[in-house]
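Enquirer: Below are the sequence and a predicted model; questions follow.
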Amino acid sequence: MFEAPAPATVDRMLAAQQHAAAQLGLRATGRRVWGYRGRTLPSAAGPHWLRVVCAEAGTEGGKLWDGPYASHTLPASVPRPDLLHVRDWSAETHAYRAELYAFAPDPIVSPRPALDEDPDLPETWWKEMAAALDVLADVPPPTNREAVREEYLRRVIPEFTGHQVDGVTWTTAHGDLHWANISCGPHILDWEGWGRAPYGYDAATLYMYALPVPETSARTRTELAHILDRPEPAPAC
């Protein structure tokens, strides 16, 4: 998703990836998929998917660090690759976590968050995605995880729309639901930032990333209408 970081970071993360793969009895063979500033390095490893994340020593932990691991407390009916192993270690100035996942059996919908063309997804895909978002929204919002901050909403919504924010219905959301984070299965990927968000946030995000392709944005608007057209606001909780 991002360009390769500085050479020193590349070397350090590749060494961490090789260490993690060796500890798990695997070999990382897939293409490199760099995260922001080289913070993460996922790739295929045999029949699995190996994700390595780093932080400066002493700063590991928190929402992004623990998000993928914590997401596996969510209902199994929210489709995502199974997390098989987690290993933590430290080396010199950095701490690392390796997460080994079952490989999603189907490709991602788009190589980029926003669509360039209509993926022509079948009716079954839309029904399963809508059901997954309904199940996720029914999970009580975690008190220790915020996908969207309320103070941010109350600042930017009036700025860009001219409307004030009244009551907000808070639910549990993925928080970064775009077309590169969903497979054709569908499986929902990349659970770093999941947590508390306004009802409908995931559906609205997916719709916005579909806007470059009118036929897909119209389909998204129709298939997720029961979420996007919810008439209240309900009282804040």
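Expert: Looks like it came in fine.
Enquirer: When you work out contacts or count neighbours from here on, use the C-alpha atoms and nothing else.
Expert: OK.
Enquirer: Can you tell me the SS state at the residue nearest in space to the middle of the chain?
Expert: The chain has residue 190 as the residue nearest its centroid, 3.2 Å off, counting by Cα atoms, centre = their mean. Under DSSP: H, G, I helix; E, B strand; the rest coil, residue 190 falls in the coil class.
Enquirer: For stretch 145-159, buried residues please.
Expert: Residues 145-148 are the ones in stretch 145-159 that count as buried (16 or more other Cα atoms under 10 Å).
Enquirer: same check, this time on stretch 169-188
Expert: In stretch 169-188, the ones that count as buried by 16+ other Cα under 10 Å are 170-188.
Enquirer: Please apply the same query to stretch 4-19.
Expert: Buried positions in stretch 4-19, judged by neighbour count with 16+ other Cα under 10 Å: 4-5, 10, 13-14, 16-17.
Enquirer: repeat for stretch 54-65
Expert: 54-55, 60, 63, 65.
Enquirer: In strands, which of these appear?
Expert: Members of the buried residues of stretch 54-65 lying in strands (criterion: DSSP state E): 54-55.
Enquirer: ok, back up a step: quick one: residues contacting the residue nearest to the centre of the chain.
Expert: Residues counted as contacts of residue 190 (Cα atoms under 8 Å, 6 or more residues apart in numbering) are 68, 181.
Enquirer: any idea how far it is from residue 83?
Expert: Relative to residue 83, residue 190 is positioned 12 Å away (Cα to Cα, to the nearest Å).
Enquirer: another one to put next to it:
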Amino acid sequence: MWATVDAVDLRTQPRAELVARAEQALGARLMSERGVCKRRSLGLPTDRDTWVRLSVAPAEAAAERCGLEATAALPRQVRHPWWYQGTCWRDGDLLVRVEETELVTEPVICSGGVVTTEPELGQGWWQHLVEALTALSTVPTSRVATPHTRPITQQRVTSTIQAVFPEVETTVAEWTVAHADVSWVNLTAPGCRILDWEDFGLAPRGWDAATLWVNSLAAPALAEQVQQVFAADLESRTGQLSQLHACAELITAGEDYAGPLAAPVRNAADGLVTALNRREP
């Protein structure tokens, strides 16, 4: 169907054949009119009140990015959608995955763009998020997190940070299991659930808190709340590296991409560089 993964854009390309094959494989009708479509993935509810995610990725990445069946090993405290079944097939050099999970009906906190005002989240919501990420961090696994579809390694941390801040020593001392994409578009309220688990795995300590924090910087009170709630991780040296990595990615992407995050990210990064250079590696 597609020559390369770069040619895939499910937002503009016909999807009927893909949906029909998924329906046949799962034995369910997919409700296309209520689908959420991204460039290389498509999410749809079914006629049996479940959720199906279709995704397209390079077949060569299968060893690094297995399917959502890996979430079956996670405890309920992690607040992830329950995984039911899945299948996949090869299309040339690409791998198409179809996975059926629990349908989460709670709305996401932000459906897109940057959060610029503080959402109304009670203390109980924050406590549930902390409990979920704490439970996740101790799950035994050798799986490596793949934020933005690429494995997070020491080399990636170093190259990303030192491309912007070459004077910073970037050795990561602590690795824990992370969701790897904890942002406001993947969190629900008023009930706290965490969505989109395809990237979870080992990452530097504080990775999830740093991701949420950097995506909150356009709402200063919210960013401060994240800092307070996850202080133990974010105040560690590895946690500060995780924050600086998140900042460096946005700085490298440019102001047009960062939007209202651009100025606060640069200011926060300068403070992190100073703090890291004062600490012992």
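Expert: Yep, that arrived. Since we're looking at a predicted model, the values are computed, not measured.
Enquirer: what's the TM between chain one and chain two?
Expert: Scored against TM-score structural alignment, normalised by the length of the first structure, the superposed chains reach a TM-score of 0.82; 223 aligned residues with a Cα RMSD of 2.7 Å.
Enquirer: Please convert the buried residues of stretch 54-65 of the first structure to CSV, extending it with distance to residue 203 of the first structure.
Expert: Compiled in CSV, those are given as follows (distance: Cα to Cα, whole Å):
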residue, distance to residue 203 of the first structure
54, 30
55, 31
60, 31
63, 22
65, 25
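Enquirer: biggest separation within the buried residues of stretch 54-65 of the first structure, which pair?
Expert: Longest distance between any two of the buried residues of stretch 54-65 of the first structure is 13.6 Å, between 54 and 63; criterion Cα to Cα.
Enquirer: Now residue 89 of the first structure: closest residue in space, sequence neighbours ignored.
Expert: Distances taken as Cα to Cα, 6 or more residues apart in numbering put residue 96 closest to residue 89 of the first structure, at 5.4 Å, once the chain neighbours are dropped.
Enquirer: Please, which helix or strand holds the one you found?
Expert: strand 94-102 (DSSP states H and E).
Enquirer: Does that strand pack against any helices or strands, and if so which?
Expert: Secondary-structure packing of strand 94-102 of the first structure (3 or more Cα pairs under 8 Å, 6 or more residues apart in numbering; DSSP states H and E): helix 7-23, strand 48-56, strand 83-91.
Enquirer: closest one to residue 108 of the first structure among those?
Expert: strand 48-56 (13.7 Å).
Enquirer: quick one, the closest one and strand 94-102 angle?
Expert: Interaxial angle, strand 48-56 of the first structure versus strand 94-102 (axes from the mean of the first three to the mean of the last three Cα atoms, to 10 degrees): 160 degrees.
Enquirer: Need the contact partners of strand 48-56 of the first structure.
Expert: 13, 16-17, 20-21, 28, 39-44, 60, 65, 93-103.
Enquirer: swap the cut-off to 7 Å and go again
Expert: Residues from elsewhere that reach strand 48-56 of the first structure, judged by Cα atoms under 7 Å, 6 or more residues apart in numbering: 17, 39-44, 93-103.
Enquirer: how distant is that strand from the center of its chain?
Expert: Offset of strand 48-56 of the first structure from its chain centre (Cα atoms, centre = their mean, to the nearest Å): 15 Å.
Enquirer: coming back round to it: of the contacts of strand 48-56 of the first structure, buried ones?
Expert: Neighbour counting by 16+ other Cα under 10 Å classes 17, 39-44, 95-103 among the contacts of strand 48-56 of the first structure as buried.
Enquirer: what's the mean distance for the strand holding residue 96 of the first structure versus the second structure?
Expert: Per the superposition on the second structure, strand 94-102 of the first structure and its aligned residues are separated by 2.2 Å on average (mean Cα distance after the TM-score superposition for the first structure).
Enquirer: So what touches that strand?
Expert: 20, 48-57, 60, 81-90.
Enquirer: Among these, the buried ones, what's the ChimeraX command?
Expert: Selecting only the buried entries of the contacts of strand 94-102 of the first structure in ChimeraX, with 16+ other Cα under 10 Å as the criterion:
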select :20,48,49,50,51,52,53,54,55,60,81,83,86
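Enquirer: Please enumerate the strands of the first structure.
Expert: Counting by DSSP E, the strands of the first structure are 40-45, 48-56, 83-91, 94-102, 170-173, 195-198.
Enquirer: ok and the first one relative to helix 7-23, angle-wise?
Expert: Computed with the same axes, to 10 degrees, the direction of strand 40-45 of the first structure lies at 40 degrees from that of helix 7-23.
Enquirer: can you map out the helices along the second structure?
Expert: Applying DSSP state H to the second structure gives helices spanning 16-26, 123-137, 154-162, 207-214, 220-229, 231-234, 237-253, 255-258, 262-278.
Enquirer: Adding distance to residue 35 of the second structure, write those out as CSV.
Expert: As requested, the helices of the second structure are arranged in CSV below (distance: least, Cα to Cα, whole Å):
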stretch, distance to residue 35 of the second structure
helix 16-26, 11
helix 123-137, 27
helix 154-162, 34
helix 207-214, 26
helix 220-229, 30
helix 231-234, 36
helix 237-253, 29
helix 255-258, 26
helix 262-278, 32
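Enquirer: looking at those, which is buried most?
Expert: Comparing the helices of the second structure by mean neighbour count (mean count of other Cα atoms under 10 Å), helix 207-214 ranks first with a mean of 25.
Enquirer: which part of the first structure lines up with that helix?
Expert: Helix 207-214 of the second structure lines up with residues 201-208 of the first structure when matched by TM-score structural alignment.
Enquirer: List the contacts of the matching stretch.
Expert: By Cα under 7 Å, 6+ apart, stretch 201-208 of the first structure touches 173-175, 177-178, 217, 220-221, 224, 228.
Enquirer: again, only using 6 Å
Expert: With contact meaning Cα atoms under 6 Å, 6 or more residues apart in numbering, stretch 201-208 of the first structure is reached by 177-178, 217, 220.
Enquirer: do the same with stretch 228-245 of the second structure
Expert: Here stretch 228-245 of the second structure makes contact (Cα under 6 Å, 6+ apart) with 161, 172, 205-207, 210, 269.
Enquirer: now with 7 Å?
Expert: 157, 160-161, 170, 172-174, 204-207, 209-210, 227, 269, 272.
Enquirer: What is the most widely separated pair among those residues?
Expert: Using Cα to Cα, these span at most 22.5 Å, a distance reached by 160 and 227.
Enquirer: sorry, back to before: show me which of the buried residues of stretch 4-19 of the first structure is closest to residue 212 of the first structure.
Expert: Once Cα to Cα is applied, the member of these that ends up nearest residue 212 of the first structure is residue 4, at 26.9 Å.
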